[in-house]
Each structure stands twice: as structure tokens, then as C-alpha cells.
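K.L.:
Give me a model of this one.
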Amino acid sequence: MTRVGGRNAIFAWVVGLISAAIVAVLVVLALPMLPTSLAWLGDQVKGPVSAPEARDEPAEGGAPAECRDLYSQPLWASLVWAPDSVLTPSRDLPTTTATGLVEALAPTVRMTCTWRSAEGEISTTLAEVATDAGAIAATALPTAGFACAASDGRTRCTRTDGELVETIEAGGGLWLSTSQTSWQPADYPGRVADAVWAD
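P.N.:
All right, here's what the predicted structure looks like:
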């Protein structure tokens, strides 16, 4: 059999091995995105199952009506894209160590949004309370280790105990309570409060 001039078997083998190595590296680099890509493909085929549609801003017209309305687009993205992130909406009472205050105020829960991820857990409750709830919180919570301050007609009380950070804010008949365990996105309580008490 006559060989075609200009071909080198050794060179062809080396180029083939290098090409195979490059393909293998690309496959390894792409593997972490496989679950996300499959989830995205599933959402495109049958629509989102549990996550509400992303919006640029919280819903207009008063206090938020669902968990998605509590978050601006950047904060929503940081929560959704956290490793193993899952949002569970409910009407559960606030997760807080200030159980006595919860019993005294008897908040009417509009929503509780609980996030769990590999980074930790965040539980945020929006509820309706009496208009003097902020003054009551400012009187009662310092004895439980909270530091309270008034601003813009609202009272915000915070407490840190190791990996647990609690924030309770009340004003205008609304109560916003957040409990963060290990997971603390930048200024989470303030950004959620901006959505609740938006002008």
C-alpha cells in the first residue's frame, strides 16, 4: 500500500492525544453547570415549577403580596444561585428568640419566606401588627439582648448570637422579622425592609 506523502503517524497521534486532553478538560470544567443547565432546560420546556418569575423590582401598590416581592433582582439572584438553595413560602409565625413579644403582639402573618442552602438558613416574616408595635418592641427587646433604634417612623431591633443574627422591624402597622443562621447576604434586612416600606 502506498503512503501519502507529507503525513507523519507520530505527529498525528500527538495531535490526537492533545485534542482528546483538551476535550476532557472542557468536559470536567462544564460538569458543575450541568444541574443548572438541566433545570433551566426543564423550565423552558414546562415553565418554572416553584420559583416565581424574576422581576426587576418588587411589586407596586402597597406591601409585598408574595415572597418574590420582598427582593430586588440582585438580592433575588444572590439567593437563588446560592448552592443548594431552596425557598419555602408559608404562613408560619416568625422564627425568633423573642417569643414573648410575638405572643404579646399577636402578628397576623402575611407570609414567611424560608431559604435553606449550603450556606445556612434565612427566615423572613412579614406580618400585620398594631401601630404601636415599634414602641413596644423598643421597650421589651433590649432586655432580651436586642439593640433598638428608631428611623423613618420605624423601630429596628437587632441581636447577634454567634452564627445567629436576628432583626425585627416594625412601623406603620407592619412587622418584618428576619432570622439568619450562618447565611448573611450583604445588608439583607435593610434591602428587604426597603421593599416593604417602599415610598
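
K.L.:
Going by C-alpha atoms from here, please, whenever you check contacts or count neighbours.
P.N.:
Noted.

K.L.:
next structured bit after the longest helix along the chain?
P.N.:
In the chain, with assignment by DSSP state H, the single longest helix is helix 9-30. As assigned by DSSP states H and E, the chain's next helix or strand after helix 9-30 is helix 34-46.

K.L.:
how far off helix 9-30 does that following helix point, in degrees?
P.N.:
In terms of direction (axes from the mean of the first three to the mean of the last three Cα atoms, to 10 degrees), helix 34-46 departs from helix 9-30 by 70 degrees.

K.L.:
Here is the second sequence; please produce its structure so I can put it next to the first one:
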Amino acid sequence: MAGIGGRSMWVAIPVGVLCLAAVGALGWLALPMMPAALGWVGSAVSGQLAAPAPSADPEPEDGVPTSCRGLYNDALWATLSLAPGSTLTPDASAPVTTATTLATALAPQVRFTCTWHGADGVSISTTVADVGTDAGAIAAASLPGEGFGCTDQGARVRCEKTTGDVLETLELGGGLWLSSTLTAWQPAQYSERVASLVWK
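P.N.:
Predicted coordinates for the structure are as follows:
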């Protein structure tokens, strides 16, 4: 029975040269990153690595969102931002509401207002503001006379009115005001989803 031959030098030498060339090429490609890599290793050894950068909307101390992005979960944000012709205008404008008497009486101190505009004139305006801790009781007593239906939501009072293609909600409790006016654009459970991030 014939023995199995050993390695062939005619094959081993060219393959070895090709491997060395590949390693050399990879090393040459990695050279531009060497200073950064050495700096990172040095920082890691000395324990001086920088802390990660904060997120765009840091967790607020009182749990209330501090910007429009924090007011929406990812699914609702995608629904709004990807709608045809969608644009967002964040500012500190006064709440859009027909409950002007209540707004005058409570004088909400606006934290921020998020106004979305879409194609064909549809829009949504939502305001988060600070009000007195008795605002919910005042709203429940006064808004039904203006056509709103009000319900107790535990930590807050929620009042709602629909006029044509405009849905308006006001939610007040715990010193907070959340109002939304949706004009011909009503994503599923918009008001409930937004309120769940204001009152956690």
C-alpha cells in the first residue's frame, strides 16, 4: 500500500508568501487608526475613558418629557413623522384650545408645544404646561358647560370635545396641563398614548 505523501514545498511556499502579503496589506490599511487605538488603550489602562454622551432627550427629574421627541413613543413618532407632507414645529406657543375661559383662568405656563402639519391641511397641536394643582377640579366643573365630556382618569381629569373633524382633549392633574387639538388627523389613541408618557 503506497504511503501518503508529505507537504509539497511547491505549494507551501507560494501559499505562505500569499498569507504574508495579505497580513501586510491588512496592517497597512490599519495604520491610520493606530494613533486612535493607542490613545484608547492608554485611556482604558489609566481609567480615564470618557462617559457616554447623554441621549438627545435625557430622562427628566419629574418624569415629564422635556421635548417633543420625548412626548411620543417610537411607534407614534414614526406614524407622525412618516405621514405624507409631515412637518413638526416645536416651540413654546400657547395651547390651541376653544376652552379660552379655562385657559385664561388657569394661565398655563407652557413647557413646550408640538405642532404637526401634514398634507391637505391636517394638523395636530399638543401643549405641555404647568398649572395649579386644583386645575383638574376646575376643568371638571367648567368644561361640560362648553360641550366637553369629562372623565376621572385617576391622577387627572380628561375632557374631550369633537366638533366636525376637530377632536380636542384637555387633561389636567398633578399641576400639569396637557392639551391636544387634532384637525382631520387622528392617529389611533393619540391622546391616551401621549398622556401615558406625561403621567407615568
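
K.L.:
sorry, back to before: now the longest helix of structure 1: which residue numbers in structure 2?
P.N.:
Residues of structure 2 offer no counterpart to helix 9-30 of structure 1, counting by TM-score structural alignment.

K.L.:
do stretch 133-149 of structure 1 as well
P.N.:
Going by TM-score structural alignment: stretch 133-149 of structure 1 matches residues 135-151.

K.L.:
Mind listing what's buried along that stretch?
P.N.:
135-136, 138-140, 143, 148, 150 (16 or more other Cα atoms under 10 Å).

K.L.:
So which of the residues you listed are in strands?
P.N.:
Among the buried residues of stretch 135-151 of structure 2, the ones falling in strands (DSSP state E) are Cys150.

K.L.:
Dump the buried residues of stretch 135-151 of structure 2 into a markdown table; add distance to Lys200 of structure 2 as well.
P.N.:
Shown next, in a markdown table, are those (distance: Cα to Cα, whole Å):
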| residue | distance to Lys200 of structure 2 |
| --- | --- |
| Ala135 | 19 |
| Gly136 | 17 |
| Ile138 | 23 |
| Ala139 | 21 |
| Ala140 | 22 |
| Leu143 | 25 |
| Phe148 | 25 |
| Cys150 | 20 |
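
K.L.:
ok, which pair from the buried residues of stretch 135-151 of structure 2 is furthest apart?
P.N.:
Ala135 and Phe148 (15.3 Å; Cα to Cα).

K.L.:
the strands in structure 2, which residues?
P.N.:
For structure 2, applying DSSP E gives strands covering 87-91, 109-117, 123-130, 149-152, 157-163, 166-173, 176-183.

K.L.:
could these go into JSON lines alongside distance to Gln189 of structure 2?
P.N.:
Shown next, in JSON lines, are the strands of structure 2 (distance: least, Cα to Cα, whole Å):
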{"stretch": "strand 87-91", "distance to Gln189 of structure 2": "19"}
{"stretch": "strand 109-117", "distance to Gln189 of structure 2": "16"}
{"stretch": "strand 123-130", "distance to Gln189 of structure 2": "13"}
{"stretch": "strand 149-152", "distance to Gln189 of structure 2": "16"}
{"stretch": "strand 157-163", "distance to Gln189 of structure 2": "13"}
{"stretch": "strand 166-173", "distance to Gln189 of structure 2": "12"}
{"stretch": "strand 176-183", "distance to Gln189 of structure 2": "12"}
